[in-house]
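A.B. asks: Fold the following, please.
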Amino acid sequence: MTVPTVVLVHGAFADASSWAPVTAELLDRGLTVLVPPVYNRSLSADAASVRAVAEAVDGPVLLAGHSYGGAVVGVAGEAANVVGLVFVSGYALQEGESLGELQGRFPDSDLAANLVYQRFPVAGGEPGTDVSVAVDAFPAVFAAGVPEATARVLAVSQRPLAAAAFGEPAAAAAWRTKPSWGIVSSADRTINPDVERFGYERAGARKVVEIDAPHLVMQTHPVDVADVIAAAAHETA
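C.D. replies: So this is what the prediction gives:
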């Protein structure tokens, strides 16, 4: 029995450290874990980057994506050695669907009114636009439930998401051929929890776990999140 390597994929406005409590929990359970950076430039480029990480693993891989990272793993999961997907407070997109299209079918979360836009240079091309969360709103909207001192640091160390990624259609929906699991953060103020529920149901997730938690459920409920990921890893072994 070969237990897959777990690749944890972070989302927008965060980095790999957002997974730190879950990473430690999974390592303590004897699982092999990788937590690569996601550059948040475009869905296709981010998925290609994560897919390359997965394909470099000698053996099966379980992808777990948080938030925007859910959209990323849904595309990157087409890699032949990916054996399953775990969506954590995330987007499970259909092929040809964008983040904006899926989100637009549901009432806005508190995030929509607290986004900040800033131009960034693109070598040889027109400037792009970065999207981040207003620093003063970040603790309540994105990092609710996280200790205040930690939330303040996270607020000023965000990894923005390029605005173009919101409208980019997903090139694939790996959940159509790979088993999936879902975690709904029922107190999420960043993504409407109904967006999560809808995506997981459409994907035919084997199991959906509802946690009374904010968006950064990996920070506030790491054992619960690790339980779902570890169970998925062993089920796909």
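A.B. asks: going forward, measure contacts between C-alpha atoms and count neighbours the same way
C.D. replies: OK.
A.B. asks: List the residues that contact L102.
C.D. replies: When contacts are counted by Cα atoms under 8 Å, 6 or more residues apart in numbering, L102 touches 93, 195.
A.B. asks: Looks to me like it is in a helix.
C.D. replies: Yes: the assignment for L102, made by DSSP: H, G, I helix; E, B strand; the rest coil, places it in a helix.
A.B. asks: how close does it get to A137?
C.D. replies: 24 Å (Cα to Cα, to the nearest Å).
A.B. asks: Please apply the same query to E95.
C.D. replies: In terms of Cα to Cα, E95 sits 33 Å off from A137.
A.B. asks: One more: P127?
C.D. replies: Taking Cα to Cα, one finds P127 at 26 Å from A137.
A.B. asks: more neighbours, those two?
C.D. replies: A137 (16 against 12; other Cα atoms under 10 Å).
A.B. asks: There's contact between that one and N114 in this structure, I believe.
C.D. replies: Yes: counting by Cα atoms under 8 Å, N114 is a contact partner of A137 at 6.6 Å.
A.B. asks: Three-state assignment for V53, please.
C.D. replies: Criterion first, three-state DSSP; result for V53: helix.
A.B. asks: count of neighbours near the closest residue in space to it that isn't next to it in sequence?
C.D. replies: The shortest distance from V53 to any non-neighbouring residue, by Cα to Cα, 6 or more residues apart in numbering, is to P36 (7.6 Å). Applying other Cα under 10 Å, we find 17 residues neighbouring P36.
A.B. asks: go on, A164?
C.D. replies: Close neighbours of A164, defined as other Cα under 10 Å, add up to 15.
A.B. asks: For the comparison step, fold the sequence that follows:
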Amino acid sequence: MAANPTVVLVHGAFADASSFRALIPELLDSGFPVVAPAVPNRSLNGDAAYIASVVRQIEGDVVLVGHSYGGAVITVAGVEENVRALVYLAGYALQQGESLGELQGGFPDSDLATALVQTTYPQPDGTQGTDVAVDPAKVHDVFAQDVDPEITRILAVSQRPLAAAAFGEPAEAAAWTSKPSWGVVSSSDRTINPDVERFGYQRAGATVVEIDSSHLVMLSHPKESADVIREAARATER
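C.D. replies: Just a heads-up that it's a prediction; the model follows:
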């Protein structure tokens, strides 16, 4: 029997790798090695280059999993040779040359549009960049309405913001054109319009599973999320 692939979990905007805290034990208990790196959240292709560097240093096959903005990141990084499957969790499946803003702009806004706040940060060239995060008072209702409020109060103040410039950056590649993919639609998502998820997955030819969940599907439905990852690993065994 072939060894299980390593599952690389790529978090999204407004979160960090701890957003996978409920999913990781499910995978480890199933015998999957897991890596959950911290994504810089500075630029789409820069973030993808970082994740690709992590993937290249893993011995053996990888199942690359992306949540939310992390879906856009794995779309680019997934071209690495040892990636055998992509799994999107309430994520963006971009096509090459497409930006997050372009994909999202084709559909009605979610509740996120009125829940965002902006702050500035210094860039290496001395100019000011803009960060985007969710208003902490709205994190539970917009981001994670089916997650324990005691958890969301912590998520609200520990966000990893996303540089606003990442929304307009075209994806340099679309790994789903050459790699099999699976996609989880969070049908009660208030952060990404679920139709954005459905459209991207259909275009990618993904195997689609719908879960009645908030945006943080891997936190509120870890077993069901793990089942999709396990299925992707089984279906692409080699």
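A.B. asks: What value does the TM-score take for this pair?
C.D. replies: Laid over one another, the chains give 0.98 as their TM-score (TM-score structural alignment, normalised by the length of the first structure), with 236 aligned residues with a Cα RMSD of 0.7 Å.
A.B. asks: Now tell me what touches stretch 168-178 of the first structure from outside.
C.D. replies: Residues contacting stretch 168-178 of the first structure (Cα under 8 Å, 6+ apart): 42-44, 71, 73-78, 82-85, 92-99, 203-204.
A.B. asks: so what's the most centrally placed residue in the second structure closest to, chain neighbours aside?
C.D. replies: What sits nearest the mean C-alpha location of the second structure, by Cα atoms, centre = their mean, is H67, with 2.0 Å. Nearest residue to H67 of the second structure, sequence neighbours excluded (Cα to Cα, 6+ apart): L89, at 4.6 Å.
A.B. asks: Now do the same contact list for the one you found.
C.D. replies: Under the criterion of Cα under 8 Å, 6+ apart, the neighbours of L89 of the second structure are 65-68, 71, 183-186, 217-218, 225.
A.B. asks: same deal with D16 of the second structure?
C.D. replies: Contacts of D16 of the second structure (Cα under 8 Å, 6+ apart): 38-39, 159-160.
A.B. asks: hmm, try it at 10 Å
C.D. replies: 10, 36-41, 155, 158-161 (Cα atoms under 10 Å, 6 or more residues apart in numbering).
A.B. asks: Ok, A163 of the second structure next?
C.D. replies: 13, 40-44, 118-121, 129-133.
A.B. asks: just the buried members of those?
C.D. replies: Buried members of the contacts of A163 of the second structure, counted by 16 or more other Cα atoms under 10 Å: 13, 40-44, 130-133.
A.B. asks: I'd like the residues you listed written out as TSV, with distance to S213 of the second structure and secondary structure added.
C.D. replies: Below are those laid out as TSV (distance: Cα to Cα, whole Å; DSSP: H, G, I helix; E, B strand; the rest coil):
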residue	distance to S213 of the second structure	secondary structure
A13	18	coil
P40	26	coil
N41	24	coil
R42	28	coil
S43	28	coil
L44	26	helix
T130	30	strand
D131	27	strand
V132	24	strand
A133	21	strand
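A.B. asks: Need the max-distance pair from these.
C.D. replies: Farthest-apart pair in these is L44 and A133; separation 16.1 Å (Cα to Cα).
A.B. asks: show me where the second structure has strands.
C.D. replies: Ranges of strands within the second structure are 6-10, 34-35, 62-67, 83-89, 116-122, 128-134, 162-163, 181-186, 207-211, based on DSSP state E.
A.B. asks: just checking, what packs against the last one?
C.D. replies: To tie it back to what came earlier, the one meant is strand 207-211 of the second structure. Using 3 or more Cα pairs under 10 Å, 6 or more residues apart in numbering; DSSP states H and E as the contact test, the elements touching strand 207-211 of the second structure are strand 83-89, strand 181-186, helix 194-204, helix 222-235.
A.B. asks: And it, how far out from the chain middle?
C.D. replies: Computed by Cα atoms, centre = their mean, to the nearest Å, the chain-centroid distance of strand 207-211 of the second structure equals 15 Å.
A.B. asks: So what touches that strand?
C.D. replies: 87-90, 180-189, 194, 197-198, 201-202, 217, 221, 224-225, 228, 232.
A.B. asks: Can you give me the separation between the residue nearest to D136 of the first structure when sequence neighbours are not counted and S132 of the first structure?
C.D. replies: Excluding the flanking residues, the one nearest D136 of the first structure by Cα to Cα, 6+ apart is A155, at 7.8 Å. Separation of A155 of the first structure from S132 of the first structure (Cα to Cα): 9 Å.
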